[in-house]
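>>> Structural data only, the sequence is not supplied:
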């Protein structure tokens, strides 16, 4: 049973990598004028649904996302990596749970597209919809500000992971040859940096929505890409999108080589 759990976890991590590779590739293509589109996770599912054998691709992606959700909640509940019950450990395990919830929502969307197709529901507006709902509540601007702060904390953590190098241990434990290991570690630095920058922009957009009480100012990955292009230009957009592709590649490597305790 442990072997089956490990395979499910590895498949889930690889699927996360697949999604990020598509986000990066489609956005780079859009930036250089070779088709594609600026997109986020839900947009990737929409793109898959429009491809030949799209329902099969969506079905496999949905299964992989379910596997990743399983792994996240297993990390949170069973604590196989011994994060512990102190404040830091609880914070880490809570983060696993939140990640599991978000990817669970994405898995449900993938399942819906698999069986019912994409009815033009505009899945990219998830963050904007959440912000709109919060703004309609008492103290809504404060609640949205808290969401913005959560995104800011996540962005800082991604950048911390990149430059503290605390992601390296599991890769180095894989006993890769020195050249391969060096290449993989560099992809980790680039990938975590790019992901941190994108989340930082999402945090900024969420804070703007909080201060202006306007949910249209908020947005997800697609809106962050548009902001980067408008403010910093197409080249910067392409570089960051390529970084997200690199992050996806790094997830593929992790799915194969990282140690998984079940």
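Looks like it came in fine. Note that the structure is a prediction, hence the values are computed from the model and not measured.
>>> From here on, just use CA atoms for contacts and neighbour counts.
OK.
>>> Name the residue most distant from the centre of this protein?
Taking Cα atoms, centre = their mean, the residue of the chain most remote from its mean C-alpha position is residue 138, at 30.0 Å.
>>> Please determine how far it is located from residue 129.
Note on residue 138: its distance to residue 129, by Cα to Cα, to the nearest Å, is 17 Å.
>>> Likewise for residue 17?
Counting by Cα to Cα - residue 17 and residue 129 are separated by 26 Å.
>>> who's more crowded, these two?
Higher neighbour count among residue 17 and residue 129: residue 17, with 24 against 15, using other Cα atoms under 10 Å.
>>> which non-adjacent residue is nearest that one?
Take residue 17 and drop its neighbours on the chain: the residue closest to it by Cα to Cα, 6 or more residues apart in numbering is residue 248, 3.8 Å away.
>>> three-state assignment of the one you found?
helix (DSSP: H, G, I helix; E, B strand; the rest coil).
>>> Tell me, how many residues neighbour it?
28.
>>> which residues does it contact?
Applying Cα atoms under 8 Å, 6 or more residues apart in numbering, we find residue 248 in contact with 16, 17, 18, 19, 20, 21, 191.
>>> now it: how far from residue 33?
22 Å.
>>> again with residue 252
Using Cα to Cα, one gets 27 Å for the distance from residue 252 to residue 33.
>>> how close does residue 133 sit to residue 216?
Distance from residue 133 to residue 216, by Cα to Cα: 12 Å.
>>> Use this one as the comparison:
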């Protein structure tokens, strides 16, 4: 067997490993962990909508809630490891391409790379929190957003950088919400394994949850743009204050209730993806 054949064989075996059961389990564990976090954030947001202003509706608030429960430390470690699995799955998509006929396209690989970086950061923060570094995972997302915005605004062309980042988040939010409403996730699911009733329920969670998630992203991005225009870091908002801002609209607390319920739905949708997504 010559060197070329050996190299080709090695690539084939690596690609098969990337499509194997280990990667599949990692992906499904990651989607489940994401579902738990969004479900808890949605529940916390509902509590805020109904008057409990002391709650923190973001990832840090969700981790703090888990830590207070029996076996909370075990759950935190499980979530962190699940998110590590999510990051590794996305990394495998960067290297070998994602599932589907167009999975090897550069655009798909680039999206997977961005998701790999994001979930690596989230996994690190959750595992750090589980290990006892409480400030790393449970800090207010609002304070973190303001601190980062202040540092970037202090750089040359900082306003342009923050403004561009905010615009990118708005575009991402619109993209996420639009794809959810159009049910683009169908091509990623094993629809043939679902009953008609199950498919309808998944669509309720996918459309409602994706639309709410996209709306939160878009509004958070608009706050970043405002911070850039006014050169005021305090205008930037993390997930917690972004969610709270919906109560200040003409629709009042009921819009916050709808958004919070949508985040709960997205958590449930993540569980459905963990069960039926093509990996």
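That came through fine. All values reported here derive from a predicted model rather than from experimental measurement.
>>> Superposing both, give me the TM-score.
With the length set by TM-score structural alignment, normalised by the length of structure 1, the two chains reach a TM-score of 0.90; 257 aligned residues with a Cα RMSD of 2.0 Å.
>>> returning to that earlier point: which one of the contacts of residue 248 of structure 1 sits closest to residue 48 of structure 1?
residue 19 (10.2 Å; Cα to Cα).
>>> what does the closest one align to in structure 2?
In structure 2, residue 19 of structure 1 lines up with residue 37, judged by TM-score structural alignment.
>>> and what of residue 106 of structure 1?
Residue pairing (TM-score structural alignment): residue 106 of structure 1 is matched to residue 122 of structure 2.
>>> and the match of residue 19 of structure 1, what is it in contact with?
Here residue 37 of structure 2 is in contact with 59, 62, 63, 267 (criterion: Cα under 8 Å, 6+ apart).
>>> Now compare the residues you listed and name the two farthest from each other.
63 and 267 (14.8 Å).
>>> Tell me how many other residues surround residue 65 of structure 1.
30.
>>> Was I right to think it contacts residue 105?
No. Residue 65 of structure 1 is beyond contact range of residue 105, at 9.5 Å (criterion: Cα atoms under 8 Å).
>>> so who does the spatially most central residue of structure 2 touch?
For structure 2, the residue nearest the mean C-alpha position is residue 34 (6.7 Å; Cα atoms, centre = their mean). Neighbour list for residue 34 of structure 2: 83, 267, 270 [criterion: Cα under 8 Å, 6+ apart].
>>> wait, what's in contact with residue 75 of structure 2?
residue 66.
>>> counterpart of it in structure 1?
Under TM-score structural alignment, residue 75 of structure 2 pairs with residue 57 in structure 1.
>>> tell me which element its match is part of?
For residue 57 of structure 1, the host element (DSSP states H and E) is helix 54-78.
>>> ok, now residue 190 of structure 1?
Applying DSSP H and E, one finds residue 190 of structure 1 within helix 178-212.
>>> In structure 2, what range does that helix match?
Counting by TM-score structural alignment, helix 178-212 of structure 1 corresponds to 196-230 in structure 2.
>>> how much does the matching stretch stray from structure 1?
Taken against structure 1, stretch 196-230 of structure 2 registers an average deviation of 0.8 Å after superposition, with mean Cα distance after the TM-score superposition for structure 1.
>>> What degree of burial does residue 225 of structure 1 show, as a neighbour count?
By the criterion of other Cα under 10 Å, residue 225 of structure 1 has 26 neighbours.
>>> I'd say it and residue 238 touch.
No. Using Cα under 8 Å, residue 225 of structure 1 makes no contact with residue 238, being 9.3 Å away.
>>> picking that back up, how big is the angle separating the next helix or strand after the helix holding residue 57 of structure 1 from helix 54-78?
With elements assigned by DSSP H and E, the helix or strand that comes after helix 54-78 of structure 1 is helix 87-116. Inter-element angle recorded for helix 87-116 of structure 1 and helix 54-78: 160 degrees (by axes from the mean of the first three to the mean of the last three Cα atoms, to 10 degrees).
>>> For helix 87-116 of structure 1, which residues meet the burial criterion?
Buried positions in helix 87-116 of structure 1, judged by neighbour count with 16 or more other Cα atoms under 10 Å: 92-97, 99-100, 103-104, 106-107, 109-114.
>>> which residue numbers in structure 2 go with whichever helix or strand comes after it?
Counting by DSSP H and E, the next helix or strand C-terminal to helix 87-116 of structure 1 is helix 126-135. Counting by TM-score structural alignment, helix 126-135 of structure 1 falls onto residues 144-153 of structure 2.
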